[in-house]
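**Student:** Here's a sequence, model it:
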Amino acid sequence: MAKHYKKKYILAEDVVITSLSHTGRGIGRIDNKVVFVEDTVPNDIADIQIVKNKKDFAEARLTNLKKASDLRIEPTCNHFGICGGCRLMNLPYEFQLKHKESLVIEDFKRISHLTDYKIHPVIGAEKVLGYRNKLEFTFSRHPWFVSKNDEADSHDDRRVLGFHVRGRFDKVVDIQQCHLQEEPANLIRNTFGKLARQYDFEFYDQKKNTGFIRTLIIRMTKTSEIMVIVVFTADQPEMIRPFLTEAIRQLPPIHSLYYFINPKVNDSIYDLEPNLFHGNTYITERAGHIRLQVGPKSFLQTNSHQAEILYSQIEKICGLTGEETVYDLYCGVGSIGLYLAHRCKKIIGIEAIPESIEEAQANMQLNGIDNANFLAGQSEKVLTPDLIATYGKPDVIILDPPRAGLHKDLIATLCQIKPEKLLYVSCNPSTQARDAALLSESFQLIEIQPIDMFPHTLHVENIALFKSK
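**Tutor:** Sure, this is the predicted structure:
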């Protein structure tokens, strides 16, 4: 039942939440209109307040949880509901997997409109906590206080180190314990935060682009190696060197310690020069039978354990015989291509970031692989008839693009080349389904395989196999 007190304040009582949206909001109905309700889960019965009322749907906030769903569980993390991660931690993992599988199925049905393909059950993760090999934290002067008492207890020291609050780029919640990365990650973060306060550093102000220390990145590998990256806004060695030296003294062995100087408004470090302060130039990760060098700018799957599952599934679905020429587009540091190199005749990797190509070549040498070539450039521009004349027509093309999906020019080229197989890996099934429809002119979708790379989040990876018509 809805009560209209003012035009913009509509209250509704006893709304039954029936399902979960792509964005993690509960879905209910009022007078047959879909309502997306924050902080609710399926089977909740809730009183809500409409905050946005459109013709076809409404958005609402929870005002009173009348009856909690039997699906709800106690989240492991004390920061649940405040920081921007782990939206699904209050739901059983089995439910999370079913939800992610349903999202992939719905995207392909609603967007691609394709039929007659096989849908494999989602592959879950054995390790649902401590699975991330990389986390990034923000030093901020704009803390998020849960209550007025917390704000009063801050004693005017508003410096925090943690994650951005959900939906608030300008607010950061101070993280004391994060369960997404194994120890000593929490010790490292808390030590750097404590030392930054002791050294009286000015924490970053994202609104004004001021302050001295702005970002902490922790990378860890399955080989138990640790890389720490600290980002400052100004190159002041008299402040940076004593601070980093003291951090090394207080912490367990850090195998590699870098710092960057970033005076820009955006947080990206990929256009900046890394400064090695201590230890090795890279740390080493294992992915099944291959090793990978991890530098401060390296892009890798952030769940190393599930990455092995992903690569093994790619190998299985490709069905390589050892005679194929395989093109690996958006290859990054070469991880997928190098993983498959022992099962094919030739690997040709293409990647837009030159530094990643350098790392791919280094990884090729590290693993003693001699049947791979890596080329720098945008896939839609590099994949030309001249390239194919040089390296041979691909039997298989592997695609692992960013979330935005494939460039339209690349789709046109793929439809012209028509390799026997396309294997498309995506972290965004919506754009993957869109591209699947565009590729259907020349390819038939054979099967899809969802894989959960990020337990407790809304993200899901998906493999799609296409064969030439």
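
**Student:** From now on I want contacts and neighbour counts done on CA atoms only, so please keep to that.
**Tutor:** Noted.

**Student:** Tell me how many other residues crowd residue 379.
**Tutor:** 24 (other CA atoms under 10 Å).

**Student:** Quick check, it in contact with residue 327.
**Tutor:** No: if you go by CA atoms under 8 Å, residue 379 and residue 327 don't touch, sitting 10.4 Å apart.

**Student:** so what sits against both of these two?
**Tutor:** Counting by CA atoms under 8 Å, 6 or more residues apart in numbering, the residues touching both residue 379 and residue 327 are residue 350.

**Student:** I am assuming residue 324 contacts residue 342, so please confirm or correct that.
**Tutor:** No: judged on CA under 8 Å, residue 324 makes no contact with residue 342 at a distance of 11.0 Å.

**Student:** Give me the distance between the closest residue in space to residue 120 that isn't next to it in sequence and residue 167.
**Tutor:** Counting by CA to CA, 6 or more residues apart in numbering, residue 120 lies nearest to residue 449, which is 5.2 Å off, once chain neighbours are set aside. In this view, residue 449 and residue 167 are 31 Å apart by CA to CA, to the nearest Å.

**Student:** Second chain to compare with the first, below:
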Amino acid sequence: MAEKLNKNQIVEIDITGMSHQGFGVGKVDDFVVFTEGALPGERIKARLVSIKKDYAYGIISEYIEKSPDRRDPFCPVYDLCGGCSLQHMSYESQLKNKTVRVDDCLKRIGGFTDIPVLPCIGMQEPYEYRNKVQLAVGSTGLGEGNKQRGLSAGFYARRTHQVVYAQQCRIQPGIADQIKDTVLIYMKSNKISAYDETKNKGLVRHIMVRKSVNTDDVMVVIVATENNRVFMKGLTDILLASFQDIKTVVLNLNTKATNVIMGNECVYYYGDGSIQEKLGDLTFRITPLSFFQVNTLQMKVLYDKVKEYAGLTGEEIVWDLYCGAGTIGLYLADQAKKVIGIESVPQAVENAKENTIQNNIRNTEFITGKAEDEINQLIQSTNNIHPDLIIVDPPRKGCHERLLSSLCELRTQKLIYVSCNPSTLARDLKYLNEHGKYEIKKVQPVDMFPWTEHVETVVLLKRLEK
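**Tutor:** Reported below is the predicted structural model:
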């Protein structure tokens, strides 16, 4: 079929679904076409911009019939910015679509045809939800109306490293926009250069703002290629005079020619480099390099669901694999006999240990290493004392197959899988079902990132036989 279609050809498409990227999915004579911005239920004319062997990409050239779920985006730079992908869709429909997406992956990839997926849990007010914002700084940028502008900070345009400036971004706290503009004005008035990644020159690379939801603490981090003390001292004075909730101002040094945002070295210009955030009865110390979910409110929703599925009585041994900064394990610790976390990133493990001490928790242990390597050593070191519950919260690529194999051999009666990628979730659940006789009991999607295609899912599994 691909040979019958031509680039720039206009085709009519009925949109029947959405991809994991948030693209509308339809067919032209059984040939799949992904169209950015199209919604299920719409009939459109699309111009084909890329044709592959088995599918094509198109862009909307005309609406023949619009979906009743279509909405006008609330952001004036939505068509440019890569920060959001679903502002053209009503929030209620986003939640339904995320539920459908999880269900579709379980059926199509996992082969589970009779597993009910609970409705995705959304936010009552899905705005200003990000507690951390990382804004690229550029000597030029795009603004409202696709207008060129000078010194700018913001998210990148889709599929580019062109900075998009928004006067107000409604997925981040308002103070982040104010701080961003304060930094830009100070840079401009003092002739401070933005970093140019094509030339590996310039000073300021990114502005990072972290704001605690429950304490209102604010952290400002300037990511730069060198420690310009005159610039940082002057900027710190301006920031502290302008924003009373700032608890710390930090310079993060990143001298490498890389697209990785943060470097490893921090210099504290005000405060001790940390802010405090509360989650339930716990208080977490957050530093510039800390690992912490970016949506605090939905983080609690997610963790409460994990706690509900865990059903702990105080006598259980819990293993928390891919534990990050240990937040799930620490959240469950008061209802468990012992929590053991495994994480491959040393900085995250240090965060976990610091927060254990801060919260006076005495029944946790955190191990640095890859879960697939450490799990068998853990069994030996605990004299074959097996866990009563295992929680896995892997990255987007899912669990390593060696870990899945070890889980099946271990035969723990209850597993909880926390996923940020429905496709790898379905793949791993299929393995656990086929090789470990684990049965899916509950599937609960949670919307951690409104206005984007991303969805988190909590799954409860139990072994079919002892």
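
**Student:** With neighbour numbers in mind, choose between residue 449 and residue 167 of the first structure.
**Tutor:** residue 449 (22 against 10).

**Student:** Looks to me like that one is in a helix.
**Tutor:** No: under DSSP: H, G, I helix; E, B strand; the rest coil, residue 449 of the first structure sits outside any helix and is assigned strand.

**Student:** In the second structure, what sits opposite it in the alignment?
**Tutor:** Residue correspondence to the second structure (TM-score structural alignment): residue 449 of the first structure is matched to residue 444.

**Student:** ok now do its match, which residues does it touch?
**Tutor:** So residue 444 of the second structure contacts 117-121, 457-459 (CA under 8 Å, 6+ apart).

**Student:** let's see it at 6 Å
**Tutor:** Residue 444 of the second structure makes contact with 118, 457-458, according to CA atoms under 6 Å, 6 or more residues apart in numbering.

**Student:** for residue 37 of the first structure, same thing?
**Tutor:** 25-26, 60-61.

**Student:** Give the equivalent position in the second structure for it.
**Tutor:** Residue 37 of the first structure maps onto residue 35 in the second structure, with residues paired by TM-score structural alignment.

**Student:** where does that match fall, helix, sheet strand or coil?
**Tutor:** In three-state terms, and counting by three-state DSSP, residue 35 of the second structure is strand.

**Student:** The stretch 201-350 of the second structure: strands as residue ranges?
**Tutor:** 204-211, 218-224, 246-253, 265-270, 275-279, 282-286, 317-321, 338-343 (DSSP state E, counting those that start in this stretch).

**Student:** The third one corresponds to what range in the first structure?
**Tutor:** Residues 254-261 of the first structure are where strand 246-253 of the second structure aligns, with TM-score structural alignment as the criterion.

**Student:** Give me the contacts around that stretch.
**Tutor:** 226-234, 274-280.

**Student:** Filter those residues down to the buried ones, PyMOL style.
**Tutor:** Buried residues among the contacts of stretch 254-261 of the first structure (16 or more other CA atoms under 10 Å), as a PyMOL selection:
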select buried, resi 226+227+228+229+230+231+232+233+274+276+277+278
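
**Student:** which pair in the contacts of stretch 254-261 of the first structure spans the largest distance?
**Tutor:** 226 and 234 (24.8 Å; CA to CA).

**Student:** Could you list which of the contacts of residue 37 of the first structure belong to strands?
**Tutor:** Members of the contacts of residue 37 of the first structure lying in strands (criterion: DSSP state E): 26, 60-61.

**Student:** can I get the residues you listed in TSV with distance to residue 291 of the first structure and neighbour count?
**Tutor:** TSV is the format used below for those (distance: CA to CA, whole Å; neighbours: other CA atoms under 10 Å):
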residue	distance to residue 291 of the first structure	neighbour count
26	42	24
60	48	24
61	47	20
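
**Student:** Need those residues in CSV (columns: distance to residue 163 of the first structure).
**Tutor:** Listed next are those as CSV, based on distance: CA to CA, whole Å:
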residue, distance to residue 163 of the first structure
26, 24
60, 25
61, 22
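
**Student:** Map residue 65 of the first structure across to the second structure for me.
**Tutor:** Using TM-score structural alignment, residue 65 of the first structure pairs with residue 63 in the second structure.

**Student:** Could you list which residues are in contact with that match?
**Tutor:** residue 44.

**Student:** repeat for residue 91 of the first structure
**Tutor:** 72-73.

**Student:** does residue 101 of the first structure sit in a helix or strand, and which one?
**Tutor:** For residue 101 of the first structure, the host element (DSSP states H and E) is helix 93-107.

**Student:** Cheers, nothing more for now.
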